[in-house]
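In: can't give you the sequence, but here's the structure:
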């Protein structure tokens, strides 16, 4: 009993040390996450243009206005399209690339890894400007080559559908390499003896990928899916801002850019805050669906 009493003050002392070490992180979270979130919720109940010294309380009217505005449904539809395209370009394709380079190819692996990861070092603003020149429908290299072949390049920045696809390609060019390296590291950690045994039994490469590689790297795959969903909501902001500013007629805008547009272009802070909260709710719902239906089959080693 006396030993237990002697140990207890030591444990309490160690706990206080741990809490003290957490204080800097808690302060940072409070300043840059909790307080902005609380203030955004607060602003969503007011009408304010960021210039007037007073705010007018309107209750849930901002939420009603956001939900009754047809353009916001178009913007949310664009957001889901961005997410779907980026899941294909930044999750499925990097998975296949990482599998082929690690398991199938025997030479020049270092070159391929470096070449694929290289765009991750380049600013997304620079990438947006570069792609704007390459895909210029009049004088860009792609338009010139298509002209030689007898095709006419569409004015994608003014065309519904095309503009979302091109902006997704620009974003994917930037973030593809990071997802590829993460997935490659996961696949590279799978036992090579297991894969070689399957190949000796003449198991097709596509079945090795689906039945061995995919399940055993699924924990990393889930992480990449979550990151890709975040990219669908956030990373596309830069090319939208640099190239289209949400046009034509909100055809390229997504939820994140629209909140910026409402606050800093139209000066409707309450609408922007309400849309931000609704976007966060949608993001939480997406994560809940992902955890409920996808993560159940995840393989965690050991």
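Out: Alright, I've got the coordinates. The shown structure was predicted, so the numbers you read here are calculated from the model rather than taken from an experiment.
In: can we go C-alpha only for contacts and neighbour counts from here?
Out: Will do.
In: Okay, and residue 299 sits in which element?
Out: Residue 299 belongs to no helix or strand when elements are defined using DSSP states H and E.
In: I figured it hits residue 213, correct?
Out: No. Applying C-alpha atoms under 8 Å, one finds residue 299 not in contact with residue 213, separated by 10.7 Å.
In: Can you tell me how far the closest residue to residue 59 other than its chain neighbours is from residue 120?
Out: Excluding the flanking residues, the one nearest residue 59 by C-alpha to C-alpha, 6 or more residues apart in numbering is residue 45, at 4.7 Å. To residue 120, residue 45 is 40 Å away according to C-alpha to C-alpha, to the nearest Å.
In: And residue 250, how far from residue 257?
Out: For residue 250 relative to residue 257 (C-alpha to C-alpha), the value is 10 Å.
In: Look at residue 45 and residue 120 and report which has more neighbours.
Out: Counted by other C-alpha atoms under 10 Å, residue 45 and residue 120 do not tie: residue 45 has more neighbours, with 22 against 16.
In: Looking only at neighbour counts, state which of residue 299 and residue 213 leads.
Out: For the pair residue 299 and residue 213, the greater number of neighbours falls to residue 213 (22 against 14), based on other C-alpha under 10 Å.
In: quick one: contacts for the more buried one?
Out: 99, 187, 190 (C-alpha atoms under 8 Å, 6 or more residues apart in numbering).
In: ok, of those, which one's closest to residue 6?
Out: When the contacts of residue 213 are ranked by distance to residue 6 (C-alpha to C-alpha), residue 190 comes first, at 47.2 Å.
In: ok, that closest one touching residue 216?
Out: Yes. With contact defined as C-alpha under 8 Å, residue 190 reaches residue 216; the gap is 7.1 Å.
In: Those two: which is more packed in?
Out: residue 216 (21 against 15).
In: any idea how far residue 199 is from the more buried one?
Out: Here residue 216 is placed at a distance of 17 Å from residue 199 (C-alpha to C-alpha).
In: just residue 189 next, same as before
Out: From residue 189 to residue 199 the distance is 17 Å (C-alpha to C-alpha).
In: now residue 298
Out: From residue 298 to residue 199 the distance is 24 Å (C-alpha to C-alpha).
In: And the two? Which one has more around it.
Out: Counted by other C-alpha under 10 Å, residue 298 and residue 199 do not tie: residue 298 has more neighbours, with 17 against 13.
In: just checking, that one touches residue 214?
Out: No. The pair residue 298 and residue 214 does not pass the contact test of C-alpha under 8 Å, sitting 9.6 Å apart.
In: Neighbour count: residue 250 and residue 257, which is higher?
Out: residue 257 (21 against 17).
In: from what I can see the more buried one touches residue 232, true?
Out: No. If you go by C-alpha under 8 Å, residue 257 and residue 232 don't touch, sitting 11.4 Å apart.
In: can you tell me which residues contact the residue nearest to the spatial centre of the chain?
Out: Nearest to the mean C-alpha position of the chain, by C-alpha atoms, centre = their mean, lies residue 231 at 1.5 Å. Taking C-alpha under 8 Å, 6+ apart as the criterion, residue 231 is in contact with 83, 86.
In: before we go on, here's another structure to hold up against the first:
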């Protein structure tokens, strides 16, 4: 009886979370998959079943193909800005700089609490190719800042940088905590043996903190396309010629600007599948090499 009562109590405690998860995650996911097989404009009372036609249209659409490549390029830059750079900075703060790290830690974390809307507007002013501070400084040394918002490639890099500025602080603090937890004797022994600093990072720090590193890596992939919606919406609206659009924003455009809900749902499902593939490859080829203490 006690065992049954304990199980019932466990399920009862889990029930509120499961209900919230089912209502706000499970149902929308299932309904999105359902809508991807229909043609609907959000106004008509009748949904026309079209099967896999929405998926066929989307996959063959040159705009979708461009947006998909944009998304992959953005994710790659985002990973470099929010995984590689925080790792290096956290290592330098803890192992190399040391004395003034308590001053820099809160400074690096401040962007994590700043709204992306505000950040997007501020960076738009700072990076204004005509009158922004960066353009004026470059002009004094004889350089001209490109009109990045009108150039493919440049616009993705700038959007990735703006979004990374928001995420950098959180990733830095998490990675710093992992690096600070590494046995100091190992680091000191490497220094006494005059091992180069970069080898200490690559051969000691990264492997010993890899369990936290894989967490940051996965979170970065998951958040990458989610966070970028705001700067795209505020700064570029997906331009120039869909040069800055990503899969999330393209899905939004299909649903709320073109009223093609079925195609929008198909894009969302394909995006979900892309995430599953990326995360699956991550756990298959990267996670098995992660060091878990004890």
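Out: Happy to help now that I have it. Computed from a predicted structure; not experimentally measured.
In: how close does the corresponding residue of structure 2 for the residue nearest to residue 59 of structure 1 sit to residue 276 of structure 2?
Out: By TM-score structural alignment, residue 45 of structure 1 lines up with residue 37 in structure 2. Distance, residue 37 of structure 2 to residue 276 of structure 2, by C-alpha to C-alpha: 21 Å.
In: do residue 117 of structure 2 as well
Out: Counting by C-alpha to C-alpha - residue 117 of structure 2 and residue 276 of structure 2 are separated by 29 Å.
In: How about residue 111 of structure 2?
Out: 29 Å.
In: Kindly report the same for residue 76 of structure 2.
Out: Residue 76 of structure 2 is 16 Å from residue 276 of structure 2, by C-alpha to C-alpha.
In: Tell me where the stretch 101-250 of structure 1 has helices.
Out: Here the stretch 101-250 of structure 1 has its helices, by DSSP state H, counting those that start in this stretch, at 109-117, 124-134, 141-148, 162-188, 192-200, 205-208, 214-216, 218-233, 237-239.
In: Return the residues in contact with the nearest residue to residue 124 of structure 1 once chain neighbours are set aside.
Out: Closest residue to residue 124 of structure 1 apart from its sequence neighbours, by C-alpha to C-alpha, 6+ apart: residue 174 at 6.4 Å. Neighbour list for residue 174 of structure 1: 119, 120, 122, 123, 124, 127 [criterion: C-alpha under 8 Å, 6+ apart].
In: Please identify, among those, the one with the most neighbours.
Out: Neighbour counts for these, by other C-alpha under 10 Å, peak at residue 124, which reaches 22 neighbours.
In: just checking, what residue in structure 2 corresponds to that residue?
Out: Aligned partner of residue 124 of structure 1 by TM-score structural alignment: residue 116.
In: re earlier: residue in structure 2 paired with the residue nearest to residue 124 of structure 1?
Out: Aligned partner of residue 174 of structure 1 by TM-score structural alignment: residue 166.
In: ok, now residue 240 of structure 1?
Out: Under TM-score structural alignment, residue 240 of structure 1 pairs with residue 232 in structure 2.
In: Aligned counterpart of residue 88 of structure 1 in structure 2, please.
Out: Aligned partner of residue 88 of structure 1 by TM-score structural alignment: residue 80.
In: whoops, residue 290 of structure 1 was the one
Out: Per TM-score structural alignment, residue 290 of structure 1 is aligned with residue 282.
In: Name the helix or strand for that match, please.
Out: Assigned by DSSP H and E, residue 282 of structure 2 falls within helix 261-285.
In: same check, this time on residue 249 of structure 2
Out: helix 247-256.
In: Return the mean post-superposition distance for that helix against structure 1.
Out: Compared with structure 1 after fitting, helix 247-256 of structure 2 has a mean deviation of 0.6 Å; criterion: mean C-alpha distance after the TM-score superposition for structure 1.
In: Give the aligned range of that helix in structure 1.
Out: By TM-score structural alignment, helix 247-256 of structure 2 lines up with residues 255-264 in structure 1.
In: Give the equivalent position in structure 2 for residue 60 of structure 1.
Out: Taking TM-score structural alignment, the alignment pairs residue 60 of structure 1 with residue 52 from structure 2.
In: so who does the residue lying closest to that match once chain neighbours are set aside touch?
Out: In space, and not counting its chain neighbours, residue 52 of structure 2 is closest to residue 37: 6.0 Å by C-alpha to C-alpha, 6+ apart. Contact partners of residue 37 of structure 2, counting by C-alpha under 8 Å, 6+ apart, are 49, 50, 51, 52, 53, 54, 262, 266.
In: now residue 28 of structure 2
Out: So residue 28 of structure 2 contacts nothing (C-alpha under 8 Å, 6+ apart).
In: element containing it?
Out: Residue-wise, residue 28 of structure 2 maps onto helix 27-35 under DSSP H and E.
In: number of nearby residues for the closest residue in space to residue 55 of structure 1 that isn't next to it in sequence?
Out: By the measure of C-alpha to C-alpha, 6+ apart, the closest residue to residue 55 of structure 1 outside its immediate chain neighbours is residue 48, 5.2 Å from it. Residues lying near residue 48 of structure 1 (other C-alpha under 10 Å) number 20.
In: Check residue 186 of structure 1 too.
Out: 19.
In: What is the aligned counterpart of it in structure 2?
Out: Checking TM-score structural alignment: residue 186 of structure 1 goes with residue 178.
In: try residue 36 of structure 1
Out: Looking across to structure 2 (by TM-score structural alignment), residue 36 of structure 1 lines up with residue 28.
In: how close does its match sit to residue 243 of structure 2?
Out: In terms of C-alpha to C-alpha, residue 28 of structure 2 sits 29 Å off from residue 243 of structure 2.
In: Now do the contacts for the nearest residue to residue 188 of structure 1 once chain neighbours are set aside.
Out: Spatially, and ignoring its direct neighbours in sequence, residue 188 of structure 1 is nearest to residue 102 (6.5 Å; C-alpha to C-alpha, 6+ apart). By C-alpha under 8 Å, 6+ apart, the contact set of residue 102 of structure 1 is 109, 184, 187, 188.
In: Ok, residue 49 of structure 1 next?
Out: Contact partners of residue 49 of structure 1, counting by C-alpha under 8 Å, 6+ apart, are 263, 267, 268, 269.
In: repeat for residue 170 of structure 1
Out: With contact set as C-alpha under 8 Å, 6+ apart, residue 170 of structure 1 has these partners: 127, 128, 131, 239.
In: if we can go back for a sec, in space, what's closest to the match of residue 186 of structure 1 - neighbours in sequence excluded?
Out: Nearest non-adjacent residue to residue 178 of structure 2 (C-alpha to C-alpha, 6+ apart): residue 209, at 5.6 Å.
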